[in-house]
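Engineer: After the sequence you'll find the predicted model.
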Amino acid sequence: MRQKTQTPEDAKLRTALENMRYGACTTEDLNFLRTRVASDRPGHPHLDTAIYRNVSVITALNIHKDVMNNLGAERFARDHGQEIVEFYSIDKLSSAAVDRKKWPGCQQAHFKSMGPNLQDELWKATPATINEHIPGCLKLCVGMPVMIKVNQATELCITKGQEAVIVGWDASVGSHNKKVLDTLFVSLINPPRPVQLPDLPLNVVPIGRTSVHVTALLRDDSLISLNREQVVILPNFAMTDYASQGKSRNPNVVHLNNCKDHRAYYVALSRGNEAEHTVIVQGFDEKKITSGMSGYLRQEFRELELLDEITKLRWEGKLPMTITGIYRGQLLSSYKKWKGNTLIDPPHFHPSIRFKAGVDDIDTPIQYGTWKSTAKKESAAKSKPTPKKRKAEEPASTTQAKKQRTQQGTKAMQNVTTAPAKVHGTDPRAVMAYAGPVGLIWDSMNYTCSYDALLTPLACLWNENPRQWTTRLSNYSEMLGIWATHKLLHPNLPETARDHFKQLLHIKQPNDFPMGPRGVILDRLLMAVTQQRPYGTAVTRCEHCGWQAPGVTETLSQYVDVSMPNALKDRYPAGILASEWFAYHFDKPVRCCPMCNQRMRRLTTITEVPSVLLLAISLGDLRLDEKLHFGEGNTAKTLRLRGLIYHADWAQHFTSVVVDGQGMMWYHDGMTTKRTCILLGNIKELVDLRAMHFINNGRLAAALYGEETG
């Protein structure tokens, strides 16, 4: 709900929307909603009022939206004394398969060429008959409100759903002797941030013509595959309830007649800021908002409220640490077992989702499988990336920074702290892991916090099998091999091995790794201790015609900069798993085939996987996996998350979290905790590893994965 005023009418609207969310509107709610139906009667809004003249109407069906847009465009031109200018698309037949998701019962039609009759039919068709809603003919005039229908330049706020007003255009004559729109200039309405381009007024941006593969529905209910070139916008006199999501509108005019259920009603009506300017066209179906909701939706709402309650109790320190679970079902099951027969809903729960004995019993959660990629993979890093300008660790005031870190660095994360499980057996490695890893002490004469943050998790990994890990590190990194060999010779002098490691880096690259009270850039350190090795063969193949390019040897660095390519931004709006990121980069679309001009794929066959992998985290919404699986058959390896490196901007300082062999997480800050590592909890008890993106004012900067010790 987006109300900004506090009138009695707004209070009634908020109450009606809250009940509508659960399909439980009362008689009072219905009486209020009837007063917002457009009518000539006193006390009702009138659509002929000037404030509603050019407002986009929220409706349910695309076909209704298209009709409203056509009528609105003609009326707008008459009101402003302008002529409608028609701009036609450039259509070319495509041999690609049609998209049958929208029209599952229709068959694909095949045409040898684009005849004039077929072209005219495609131009006259409404956008609702195109799967991407790209019009064949745009009817525009200056000043007309429009809506952008594609993410073309997010940095310029040219995004899908952005509303704008036409200020001008560049056009030409196409091969069919009709006007073709080359560039449309629009003034953005309330963009997220001001946009200023050279030689253009504030918030005025150009939208170029783009080519999009579409599927069109013909009059005989057959489908045709096209490549359509057009400026991807629509007149904005109507929009669907789906397209209205996320918007705040004032006034808010809605056409509810064909809305599917109470959820669609809620979406449409909750867009408005004020009850006074909320208008319902042609009435509404009362049954859709008074007949309740489906069982699965009721369960979803109830579980979300219970999760909120669990979070609140944990924050207040009233929740036992035994209430844990990696998945939602496990967490709710443990919560119910704790409550037992005393399970009572908090007062703020809506009556529609309150607990009902025998109905809302939470079953024992299912056993969830572990995610494992079976796709062939492509190179994640063909060459070492250019290091980003991440701030160095050099504090402005050492004394002040040390005092602040002393107060904060020893505080463990209370929301994940739990007693460690009892260790069975006499394995000395298990006893050591239970006692906690040994950290490195920060050197105040030669700043070492970045080295400490990297080497402390590595040391924990190395201690599980020193000789095996010395061999592994020597095979994959010269610098890490030297450090591991030094530790093998002097196991009781961890700081000596670190200082020797730092001195060697200084000799090789004195500017990047200075001595004395000066910090280093973390990216440069991670790149310096890793190296590239051949790990597989990549083949570029056309899935359409079978053409294949010669295979090439791929190289993989132990250092991978995880950034989000444009192709993944829309696919993973809620954040991407590291395993999903690797699966995409090992098998992704590349350039077009030279034989058939269709998109090809680059597939990688893995022959060797490094024992250590360092991920530089530049994505705030990256979701780390506890395990990563690479390769197949004899080359298969599983890498476990063994360390997290944090960067504190406020003091230019690095800390780390060590994940030992039992999955216990330990916080280390060489300046404050010194040799001691503070227990945070078990990684398996975290519902989402994004909870570890921030700790003690430090932001997650890198993650360390290591091969499982055999």
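Structural biologist: It's in. Note that the coordinates shown come from a computational prediction; the quantities given were computed from them, not determined experimentally.
Engineer: Going by C-alpha atoms from here, please, whenever you check contacts or count neighbours.
Structural biologist: Fine.
Engineer: Would you indicate which residues of stretch 65-80 are buried?
Structural biologist: Buried residues in stretch 65-80, defined by neighbour count with 16 or more other C-alpha atoms under 10 Å: 65-66, 68-70, 72-74, 76-77.
Engineer: ok, the closest residue to Gly698 other than its chain neighbours to Tyr572 distance?
Structural biologist: Spatial nearest neighbour of Gly698, excluding adjacent residues (C-alpha to C-alpha, 6 or more residues apart in numbering): Ala648 at 4.1 Å. Using C-alpha to C-alpha, to the nearest Å, Ala648 is found at 28 Å from Tyr572.
Engineer: of these two, who's got more company?
Structural biologist: Ala648 (19 against 14; other C-alpha atoms under 10 Å).
Engineer: for the more buried one, what are its contacts?
Structural biologist: 654, 697-699 (C-alpha atoms under 8 Å, 6 or more residues apart in numbering).
Engineer: same question, Ser211
Structural biologist: Each residue near Ser211 by C-alpha under 8 Å, 6+ apart is listed here: 227-230.
Engineer: For my notes, confirm His506 occurs in a strand.
Structural biologist: No - applying DSSP: H, G, I helix; E, B strand; the rest coil, one finds His506 to be helix, outside a strand.
Engineer: didn't it look like it was pressed against Met515?
Structural biologist: Yes - taking C-alpha atoms under 8 Å as the definition, His506 is a contact partner of Met515 at 7.1 Å.
Engineer: returning to that earlier point: rebuild the buried residues of stretch 65-80 as CSV, extending it with secondary structure and distance to Pro594.
Structural biologist: Listed next are these as CSV, based on DSSP: H, G, I helix; E, B strand; the rest coil; distance: C-alpha to C-alpha, whole Å:
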residue, secondary structure, distance to Pro594
Lys65, helix, 41
Asp66, helix, 39
Met68, helix, 44
Asn69, helix, 42
Asn70, helix, 42
Gly72, helix, 46
Ala73, helix, 43
Glu74, helix, 46
Phe76, helix, 48
Ala77, helix, 47
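Engineer: And here is the other one:
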Amino acid sequence: MHFLPIINDSPWQIVKQEKNKHKNTANTDFTFVPAVGTISVIKKRKLNWSDNDAPPRKKLAKFLSSQRQSPLGLIWDSHDYSCSYDSFFTILYNIWKDNPEKWTENLQSIENTYLNLLVKGFQNMNGNQTFESVRNSVREKLHKNYPSIFPLGHAGTSVGQLAYYMLKPTDYNATSQAICSKCNNEDMEVDEIHAYSVHIASISTASSTQDWVDPFEYPIGQFCQECLSPMVKYVKYDHIPKTLVLEYPHTDIETSHQIKFVVNGKSISLYLRGIIYHGDNHFTSRVISREGQIWYHDGMLTKDTCIEDGTLQDMSNEELKECQDKDLVLAVYSQI
């Protein structure tokens, strides 16, 4: 499937605390190893039809019929390639606009400088600021601090790294613990900082995104000091995420329409609100409304609009895995 960075981050699970344990703290920093397709690229594919030519008749009719009700999208920047930003920010904006007051609070609670700048831009879009200028202001700040990860010009940017840096909090928000897979010997719990963007382990046996997050466990390559069996690391959020990005390129994992977390007997669901695809060195996205309406966005082709693309209820998992000859990279979930 997709081409995103491999993030040295542990998967997570929210579980009820059975007993008090001694805690240690660690501010974990993570290293990215770009997966195939996420490295910087020089060549960009061309559109099947140019801005000066009329698109095929069926595409044009579908395009015009959806313009009035279309969610807002971002126009691709041909000077500084922007498709990773276009695909991710278009999904985030259309989550935010459902309830601006609520989602301003939800996103700002992550306390991420780049995300806060994006949300502030969303709020200013009713005035003179365009969606593209909002995107560019966030991109410029990311480029200033991490120029090799977020380059300008015709170099590509990984959407997985973008989600990670946009959704990483500044304070401890998770707890991890290594437990022996055989004798249940336990290490101390450790408070950690984890982005609300998770990359699945390549050896995962999960059959769906719901199965992946429940439970969330991760082999760590360490062995028990008591019996020498492999240790497994369990990671849990301190609070159920308001939004969560799950990155699983090149897997057969089924994309669940919703994922449920259970804490102290209480179930809270996060719903599928967007999918990002990659192919031909280009990212595109599907935006999914609260009602399950699917819209297709490609900043090169559809520009600032989205094209109606069916409903979630009627779309098979195979149809969700591919879109316009591109493969699924990651899914965005959020509470309603």
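Structural biologist: Nice, I can see it. These numbers were taken from a predicted model, which means no experiment stands behind them.
Engineer: Could you get me the TM-score between them?
Structural biologist: Superposed pair, TM-score by TM-score structural alignment, normalised by the length of structure 2: 0.75. Supporting alignment: 303 aligned residues with a C-alpha RMSD of 3.7 Å.
Engineer: so what corresponds to the residue nearest to Gly698 of structure 1 in structure 2?
Structural biologist: Mapped onto structure 2 by TM-score structural alignment, Ala648 of structure 1 lines up with Gly279.
Engineer: same deal with Ala453 of structure 1?
Structural biologist: Under the alignment (TM-score structural alignment), Ala453 of structure 1 pairs with Ser87 in structure 2.
Engineer: so who does that match touch?
Structural biologist: Counting by C-alpha under 8 Å, 6+ apart, Ser87 of structure 2 has contacts 74, 276, 283-285, 297-299.
Engineer: Can you tell me the SS state at the residue most central in space within structure 2?
Structural biologist: The centre of structure 2 sits closest to Val245, judged by C-alpha atoms, centre = their mean, with a distance of 3.3 Å. Following three-state DSSP, we place Val245 of structure 2 in the strand state.
Engineer: How much space separates it from Val263 of structure 2?
Structural biologist: Remark: distance between Val245 of structure 2 and Val263 of structure 2 (C-alpha to C-alpha) = 20 Å.
Engineer: Kindly report the same for Thr305 of structure 2.
Structural biologist: Taken as C-alpha to C-alpha, the span from Thr305 of structure 2 to Val263 of structure 2 is 39 Å.
Engineer: who's more crowded, those two?
Structural biologist: Between Thr305 of structure 2 and Val263, counted using other C-alpha under 10 Å, the more crowded position is Thr305 (25 against 14).
Engineer: Please say which position in structure 1 the more buried one maps to.
Structural biologist: In structure 1, Thr305 of structure 2 lands on Thr676 (TM-score structural alignment).
Engineer: Please apply the same query to Ala163 of structure 2.
Structural biologist: Checking TM-score structural alignment: Ala163 of structure 2 goes with Leu526.
Engineer: nearest residue to that match other than its sequence neighbours?
Structural biologist: Leu526 of structure 1's closest residue in space is Tyr559 (C-alpha to C-alpha, 6+ apart), at 6.6 Å.
Engineer: residues contacting the aligned partner of that neighbour in structure 2?
Structural biologist: Counting by TM-score structural alignment, Tyr559 of structure 1 corresponds to Ser197 in structure 2. Neighbouring residues of Ser197 of structure 2 by C-alpha under 8 Å, 6+ apart: 163-164, 167-168, 244-247.
Engineer: now Gly536 of structure 1
Structural biologist: 553-555, 604-608.
Engineer: Could you do Gly516 of structure 1 as well?
Structural biologist: 445-447.
Engineer: try Met239 of structure 1
Structural biologist: 56-59, 62, 65.
Engineer: Now render these as a markdown table, adding distance to Ile207 of structure 1 and secondary structure.
Structural biologist: Below are the contacts of Met239 of structure 1 laid out as a markdown table (distance: C-alpha to C-alpha, whole Å; DSSP: H, G, I helix; E, B strand; the rest coil):
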| residue | distance to Ile207 of structure 1 | secondary structure |
| --- | --- | --- |
| Ser56 | 21 | coil |
| Val57 | 24 | strand |
| Ile58 | 25 | strand |
| Thr59 | 26 | strand |
| Asn62 | 23 | helix |
| Lys65 | 22 | helix |
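Engineer: Filter those down to the buried ones, ChimeraX style.
Structural biologist: To isolate the buried members of the contacts of Met239 of structure 1 in ChimeraX, using 16+ other C-alpha under 10 Å:
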select :56,57,58,59,62,65
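Engineer: Looking at the contacts of Met239 of structure 1, which is nearest Met692 of structure 1?
Structural biologist: Of all these, Met692 of structure 1 sits closest to Ile58, with 40.9 Å by C-alpha to C-alpha.
Engineer: Just give me the neighbour total for the closest residue to that closest one other than its chain neighbours.
Structural biologist: Residue nearest to Ile58 of structure 1 in three dimensions, not counting chain neighbours: Val254, with 4.6 Å by C-alpha to C-alpha, 6+ apart. Close neighbours of Val254 of structure 1, defined as other C-alpha under 10 Å, add up to 28.
Engineer: distance of the closest residue to Asn185 of structure 2 other than its chain neighbours from Val138 of structure 2?
Structural biologist: In space, not counting the residues next to it along the chain, Asn185 of structure 2 is nearest to Ile179; the distance is 5.7 Å by C-alpha to C-alpha, 6+ apart. Distance of Ile179 of structure 2 to Val138 of structure 2, computed by C-alpha to C-alpha: 40 Å.
Engineer: When these two are compared, which one has more neighbours?
Structural biologist: A side-by-side neighbour count of Ile179 of structure 2 and Val138, using other C-alpha under 10 Å, places Ile179 first with 22 against 19.
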